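# Predicted model and sequence follow; I will ask about them next.
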Amino acid sequence: MPYQREEELERAFGLLIALMADMITAQATQHDPKAEVPGWMFSQHDLAKKLFRHMCSARTLLEPSPFQNQTIPSRSFIDHSSIAVLTRSSLENYLVMTWLLSGGNQSLQEFRHNVWEYCGWKKRSKMAATTNDARTVRQAAEDDAVALWPEIQGSPHFQNYTEAQQKSLRKGDWGVGWNWNDLALEAGLHRTYFTSIYPFLSGHVHSDFIGAIQNGQANNLQDQYMLGSGHLMVIVMLLGHFAHHYAGVFPPARNVLHGAGEARVIAEKWNLRADDMDFLYQPRE
C-alpha cells in the first residue's frame, strides 16, 4: 500500500546520524591507551555508542517489517510502538550523559560518576547467580561497590542528601534526589515538551492503555508511519543536542562538527532549547 513519507525528516536523520558516527569515531581514534583518563570519559563514549545504536534501530523500524507468513504479507506493518520504546530509551540515555557531566563542575562530575558506577555494581551484586562464573562476577561487583563507597560517603556532595536519601543511595538507588523532569531541564529541554512526550513514550514501554489503543487503531501503513515518524522527530532533536554536547566535551568531535557543512547547519536547526519552544506553550488568554 503506498503512503506518504517525511522525506526531509528522514534526510535530516541520515545526515545527523552520520555526523554522530564521525564524532564518536574521531574521539575514539584519538584515545591514548597510555594516558590517565577519567572514568567519565569512557562512560561518555560507551553511552554515545549505546545511543547511536538505539537511534539506528529506531530508524530501521520505521521501514515496513519483512515478517510474513500465510496470513501476514511482507511489509504490511510498521512497529511504531517499538520506535516509541527506543525513543524513550534514547531520551534517558542522553539525559544521563548530560547529568554525569554536571555543567563543568569537576567535583560534582566525579561524585555523580561514582554514584552511577556504585549503583551499577550494587544492582549486579543482587542478581541471581547459578554458576561458578556468575558467582565470581557477582562477587567482583560487590567488591567494586564496597571499594567505591568511601569515596561517595566522603564527598561534600553526599552531605546534600537527606538521611533517607543517603540510605537509599547506599542500597544502590542512584536516582535519589532527582527525577527525569529535573534532568531534562538541566539538559536544556522545555519542561512542557518533556512532560508531555516522556509519559506518552513511557506508555508504550509499560503497556499503558494509550499504547495499546494506538496499536489497535493504527491499522494501515500511513497511520503507523505517521506515529513512528513522530517519534523519529524526537530522535532527530536529540541528535542536534548530542552534536553540541559531544563537541563541548571532546575536541576531536568538535573539529568534526565544525567541518560538517550542511550537517552542522541541520544540527544547529534541531538543537532546540527551552527558549526556542516557549512560543509553542504560551498560556491561553
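Now that the structure is in, tell me what you want to look at. Numbering: from 1, shown residues only.

# only C-alpha atoms for contact and neighbour calcs from this point on.
Will do.

# surely Pro73 meets Phe67?
Yes - at 7.4 Å, Pro73 and Phe67 qualify as touching, with contact defined as C-alpha atoms under 8 Å.

# anything in contact with each of these two?
Taking C-alpha atoms under 8 Å, 6 or more residues apart in numbering as the contact rule, Pro73 and Phe67 touch no residue in common.

# Next, count neighbours for Asp133.
10 (other C-alpha atoms under 10 Å).

# Please report the distance of it from Ala140.
11 Å (C-alpha to C-alpha, to the nearest Å).

# shared neighbours of those two, anything?
Between them, Asp133 and Ala140 share no contacting residue under C-alpha under 8 Å, 6+ apart.

# Look at Thr71 and tell me its secondary structure.
Recorded secondary structure, Thr71: coil (DSSP: H, G, I helix; E, B strand; the rest coil).

# quick one, helices of the stretch 1-150 of the chain?
Using DSSP state H, counting those that start in this stretch, the helices found in the stretch 1-150 of the chain span residues 7-29, 39-61, 80-101, 106-125, 132-153.

# Please name every helix or strand in contact with the shortest one.
Meaning helix 106-125. Applying 3 or more C-alpha pairs under 8 Å, 6 or more residues apart in numbering; DSSP states H and E, one finds that helix 106-125 contacts helix 39-61, helix 80-101, helix 132-153, helix 163-171.

# in that helix, what's buried?
The neighbour-count check on helix 106-125 (16 or more other C-alpha atoms under 10 Å) flags 108-125 as buried.

# before we move on, what about the second one?
Buried residues in helix 39-61, counting neighbours by 16+ other C-alpha under 10 Å, are found at 40, 44-45, 47-49, 51-52, 54-55, 58-59, 61.

# can you list contacts of that helix?
17, 20-21, 24, 28, 78-80, 82-83, 86-87, 89-90, 93-94, 97, 100-101, 109-110, 113, 232, 235.

# go on, the third one?
Residues from elsewhere that reach helix 80-101, judged by C-alpha under 8 Å, 6+ apart: 40, 44, 47, 50-51, 54-55, 57-59, 61-62, 108-109, 112-113, 180, 183-184, 186-187, 198, 201-202, 204-205, 211, 215, 224-225, 227-228, 231-232, 234-235, 238, 242, 245.

# Put this next to the previous one:
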Amino acid sequence: MKPSTLPDTSVDFALLLELFGRLIEVQAGNPLAPDDQWKNHAQVLLIKVFRHLESIETIFKGVSTSLEGKAYPHYVDHASIAVLVRAAFETYMMFHFIFCAKTPELRHLRYKVWE
C-alpha cells in the first residue's frame, strides 16, 4: 500500500487514548483499604499502556533530518513502533489477566504471582 492510500486512523487513535485516560481515572477519589493497596497497580499498568500508546503516536509522526547540509527524507521508525505495540499489548494483557479475573481471590492470587 502506498502511504497516500493508507486510511487516516488519527481519530480512532485519539479515541483509544481518551478511553484509556478514562480507564486510568475510573477509581480516582476512591480510597483503598490498607489490605487493598495492591490494587493500585491496576492504574500503574494502565498508565504504562497509555504512555506506550503516546510514544507510538509520537514516533508514527516521523522525522526529517539533515546532516552536514544533506537532507534526509521523512522517516518513520516502524521497528520501534512494533516494539512499543508489543509492550503495550503485553502490559494490557497482564492487566486484564490480573484485574479482570472473575473473583477477588483469583485477582489477588494472580497479582501475587505477577509481583
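Received it, and whenever you're ready, just let me know what you need. From a predicted model like this one, the values you see are computed outputs, not experimental measurements.

# most centrally placed residue in structure 1?
Asn93 (2.1 Å; C-alpha atoms, centre = their mean).

# Which position in structure 2 pairs with it?
Using TM-score structural alignment as the criterion, Asn93 of structure 1 maps onto Thr91 of structure 2.

# How much space separates its match from Lys70 of structure 2?
Taken as C-alpha to C-alpha, the span from Thr91 of structure 2 to Lys70 of structure 2 is 40 Å.

# try Phe97 of structure 2
Taking C-alpha to C-alpha as the measure, Phe97 of structure 2 falls 50 Å from Lys70 of structure 2.

# Looking at those two, which one has more neighbours?
Phe97 (16 against 8).

# From Tyr72 of structure 2, how far out is that one?
In terms of C-alpha to C-alpha, Phe97 of structure 2 sits 44 Å off from Tyr72 of structure 2.

# Grab the longest helix from structure 1 for me.
Scanning structure 1 for the longest helix, with DSSP state H as the assignment, gives helix 221-249.

# which bit of structure 2 covers that one?
Using TM-score structural alignment, helix 221-249 of structure 1 finds no match anywhere in structure 2.

# before we move on, the earlier item: how about CSV for the helices and strands packed on helix 106-125 of structure 1, with distance to Arg11 of structure 1 added?
Listed next are those as CSV, based on distance: least, C-alpha to C-alpha, whole Å:
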stretch, distance to Arg11 of structure 1
helix 39-61, 11
helix 80-101, 18
helix 132-153, 43
helix 163-171, 44
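
# wait, which of those helices is closest to Thr192 of structure 1?
helix 80-101 (15.1 Å; C-alpha to C-alpha).

# how close does the closest one sit to structure 2?
Superposed on structure 2, helix 80-101 of structure 1 shows a mean distance to its aligned partners of 0.7 Å (mean C-alpha distance after the TM-score superposition for structure 1).

# didn't Thr65 of structure 2 look like it was pressed against Pro73?
Yes - taking contacts as C-alpha under 8 Å, Thr65 of structure 2 lies within contact range of Pro73: 7.1 Å.

# Look up how far Tyr3 of structure 1 lies from the closest residue to Val236 of structure 1 other than its chain neighbours.
Closest residue in space to Val236 of structure 1, ignoring its immediate chain neighbours: Phe13 at 5.7 Å, by C-alpha to C-alpha, 6 or more residues apart in numbering. For Phe13 of structure 1, the distance to Tyr3 of structure 1 equals 19 Å [C-alpha to C-alpha].

# Between those two, tell me which one has more neighbours.
Neighbour totals were compared for Phe13 of structure 1 and Tyr3, and Phe13 leads with 25 against 10 (other C-alpha under 10 Å).

# residues in contact with Tyr75 of structure 2?
62-64.

# Swap in 6 Å and give it another go.
Neighbouring residues of Tyr75 of structure 2 by C-alpha atoms under 6 Å, 6 or more residues apart in numbering: 62-63.

# In structure 1, point me to whatever sits opposite it in the alignment.
In structure 1, Tyr75 of structure 2 lands on Phe77 (TM-score structural alignment).

# how far away is that match from Gly228 of structure 1?
From Phe77 of structure 1 to Gly228 of structure 1 the distance is 11 Å (C-alpha to C-alpha).

# With Trp99 of structure 1 as the reference, measure out to the counterpart of Ser55 of structure 2 in structure 1.
Alignment note (TM-score structural alignment): Ser55 of structure 2 maps to Ser57 of structure 1. Between Ser57 of structure 1 and Trp99 of structure 1 the computed distance is 24 Å (C-alpha to C-alpha).

# now swap in Lys49 of structure 1 and tell me
From Lys49 of structure 1 across to Trp99 of structure 1, the span is 17 Å (C-alpha to C-alpha).

# Minimum distance to Pro251 of structure 1: which of the helices of the stretch 1-150 of structure 1 has it?
In terms of C-alpha to C-alpha, the element of the helices of the stretch 1-150 of structure 1 nearest to Pro251 of structure 1 is helix 7-29, at 7.8 Å.

# What lies in contact with that closest one?
236, 252-253, 256, 263.

# how does it look with 8 Å?
45, 48-49, 52, 55-56, 233, 236, 239-240, 242-243, 246-247, 250-254, 256-257, 260, 263, 266-267.

# Same check on stretch 245-261 of structure 1?
Stretch 245-261 of structure 1 is contacted from outside by 19, 22-24, 26-27, 30, 98, 243, 264, using C-alpha under 8 Å, 6+ apart.
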